[in-house]
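> structure, please.
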Amino acid sequence: MKIAVISPLFSRSIELMKELTTAFPDLKHNADNLLKTKADLIAFLQDADGAIVGREEIDDEILSACPKLKILSRYGVGLDNLDLESMKKRGLQLGWSGGTNSNSVAEITLSLMLSCIRNLHIATALLKQHVWKVNGGSELTGKTIGLFGFGNIAKRVVELLSPFHCKILVCNRTHDEAEAKKYGITYASKEQILAEADIISIHLPLTPESKNLFSTEEFKAMKKSAFIINTARGGIIDEEALKIALKTGEIAGAGLEAFLVEPTQDWELIDLPNLICTPHLGGNSKESILAMGYACIEHLKTFFSSQ
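All right, here's what the predicted structure looks like:
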């Protein structure tokens, strides 16, 4: 069996590649991140029986050009980059484990919340410019947090917020009253959260329904003292509308982990002082990298051992 590792992050892990090579000696990797186009991906995948896929978009055109493929093992938790219908049509197996990076992303979410509300990002930037300006922001304790989506990551965020005694409002497609009681949350409408939340945190997949879910109208409905955090997917926040909201003080600030185009080159957005931003590293802790990778390998082992 030949395995193609598309994900550069997986390819660069000595531990994961050692484990994978032991199980599947015939493999190739993308440690140098050379797969830039759809044609590159097709050429890389054409002779593979299975593949480990990160955030790369795998659509019907690619799958149709690689009929030898039997399984895609997802290195990560989101599935919006895979054409699941095309995979199903072609009888292509999906290897996927939810929640493997939930703690890693939840910790980054909490970090962004604290950095925003305590003014740490602005204070740090000023001090690095040799400007001593004391503004400690507000305390996170007791604030109202609005969560959009309530999957594994959002649930872990709630657990991490427990010592801060926050009021947690959740906007989710489904309501589970047993879960609400377990986590101490209150289900609320989008409109209620926009009006009441001190911090809004996004934990949704990117779908046609969630694309630009937060735009001009939403920012106007938020408190001027509020912050918005996105550790989910780029495109859920309208970045052009966000720029205006941050420049005009429509909202106090934002923390972005994900961007519409990655790597982003929107330096006008990145350079705004009331934006704290990271290069989509939320699920990139050492522990998360290994957990996601070992899960990928197990999916491949399980599948091919049954062939």
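> from here on, just use CA atoms for contacts and neighbour counts.
Noted.
> which ones are touching S86?
D59, D60, L63 (C-alpha atoms under 8 Å, 6 or more residues apart in numbering).
> need the residue closest to the centroid of this protein.
Geometric centre of the chain, nearest residue: A232, 3.4 Å, by C-alpha atoms, centre = their mean.
> this one as well, want them side by side:
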Amino acid sequence: MNTLQAGKHKVVVTQRFFDAETIDYLAANGCEAVLADLPPGQGDGDLPLETMVRLLQGASGWIVGHAWVTRELLAALPDLQVVSRRGVGYERIDLDAVRDLGRVATIAAGANDATVADLTIGLMIAVARRFRECQAGLEAGSWAIPLGTDLYRKTVGVVGLGRIGRGVVRRLKGFEARVLAYDEVCDKVLAAEGAVEYVDLAAIFAHSDYLTIHAPLTPTTRFLAREETIRHMKPTSFLINAARGGLVEDRDLLAALKEKRLAGAGLDVFVSESDPSYLEVTRELISLPNVVATPHVGASTTDGLGRTNRVAAECVVAVLGGDTPPASCVVADGRQSAVAHENAS
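Next comes the predicted model:
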């Protein structure tokens, strides 16, 4: 591990690409930034419990990537006050344990919305215009032209109108697309602007030329796109998932693509990221010529990571300073329950 600045609070960072400006910000606010020296190609989500405990011993703050934040891990780290995700998904954090043990868990809300929305549009264009096949042909010495499909004035279904989903809708305006939307909460601004048409899930699967999912991964949304819903999609349509592996049943998607019941898919996330039994499914998906795949890079640009680093660091500084981070960033806060427990004792 590489200690970069001296300070009052030890803050361990188990993510790569942590910029010097954010390290300086932490140092200026009484924090010692310690970057975990991860093996090449390995992320914090791959590390065993014993290694995580060793890395985080004595830390007051933890800026985390994709590690599982379990009750057992938190209990082994009595000094740890705040777990700050450099990202927005928190399905790998045991929120009940965070509250029960008097800790705080935060996300970098609003920092990577634009970056992921950009990638989503990029995946739509790349798979529809058959970029992968075009480049493979050129590399083989062929100038044959695979005919692609426009995004211009097509019908795009957006499932989930959170920050990223809304960003995708704004970008689609430039393509003069008709946007169908599904969300449990109606965005009155977008509806009033005529930017979206709210429909039910059945309609959004049936009528979309492009379907992109931007929902959180919960028991309710797991395998939202599966055989029962995919079979209603048009054979000329494209499925995009740049949100979370598990929103799409990759086995069912693979079958639909191989049977030509879908035109293609743009994928940044896969079920196999959390379930190794799907590794062969992932390998088959990314081998298909009508799949454009990226290795969960949605938030990973220099600009996007700079923003998420800073928000994650600001959350750490706020908690360690006795303050509360912005409400949009807090996913669990057990400090009051811990105080009540101490008073009762």
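> out of the contacts of S86 of the first structure, who's nearest E179 of the first structure?
For the contacts of S86 of the first structure, the closest approach to E179 of the first structure (C-alpha to C-alpha) belongs to D59, at 35.3 Å.
> show me the contacts for the aligned partner of that closest one in the second structure.
For D59 of the first structure, the aligned residue in the second structure is T70 (criterion: TM-score structural alignment). By C-alpha under 8 Å, 6+ apart, the contact set of T70 of the second structure is R92, I93, D94, A97.
> okay if I get those as CSV plus secondary structure and distance to T301 of the second structure?
Output for these, formatted as CSV (DSSP: H, G, I helix; E, B strand; the rest coil; distance: C-alpha to C-alpha, whole Å):
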residue, secondary structure, distance to T301 of the second structure
R92, coil, 23
I93, strand, 24
D94, coil, 28
A97, helix, 32
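> those: which two are farthest apart?
Most distant of these, by C-alpha to C-alpha, are R92 and A97, 11.8 Å apart.
> chain neighbours aside, what residue packs nearest to the equivalent of A256 of the second structure over in the first structure?
Counting by TM-score structural alignment, A256 of the second structure lines up with A245 in the first structure. Sequence neighbours aside, I251 is the residue nearest to A245 of the first structure in space, at 6.0 Å (criterion: C-alpha to C-alpha, 6 or more residues apart in numbering).
> what's the distance between the one you found and L275 of the first structure?
11 Å (C-alpha to C-alpha, to the nearest Å).
> quick check: the residue nearest to the centre of the first structure touching H203?
Yes. Between A232 of the first structure and H203 a contact is recorded at 5.2 Å, counting by C-alpha atoms under 8 Å.
> which residue packs closest to S285 of the first structure, ignoring adjacent ones?
Among residues not flanking S285 of the first structure along the chain, S104 sits closest, at 6.0 Å (C-alpha to C-alpha, 6+ apart).
> which of the helices or strands spans the one you found?
Using DSSP states H and E, S104 of the first structure sits within helix 102-117.
> in the second structure, what range does that helix match?
Residue span in the second structure matched to helix 102-117 of the first structure, by TM-score structural alignment: 113-128.
> what of stretch 157-170 of the first structure?
With TM-score structural alignment as the criterion, stretch 157-170 of the first structure aligns to 168-181.
> can you get me the start-to-end distance on the matching stretch?
So stretch 168-181 of the second structure: terminal residues 11 Å apart, C-alpha to C-alpha.
> before we move on, the earlier item: so which of the contacts of T70 of the second structure is the closest to T218 of the second structure?
R92 (10.9 Å).
> what is the equivalent residue in the first structure for the closest one?
Per TM-score structural alignment, R92 of the second structure is aligned with N81.
> same thing with G321 of the second structure?
Per TM-score structural alignment, G321 of the second structure is aligned with S305.
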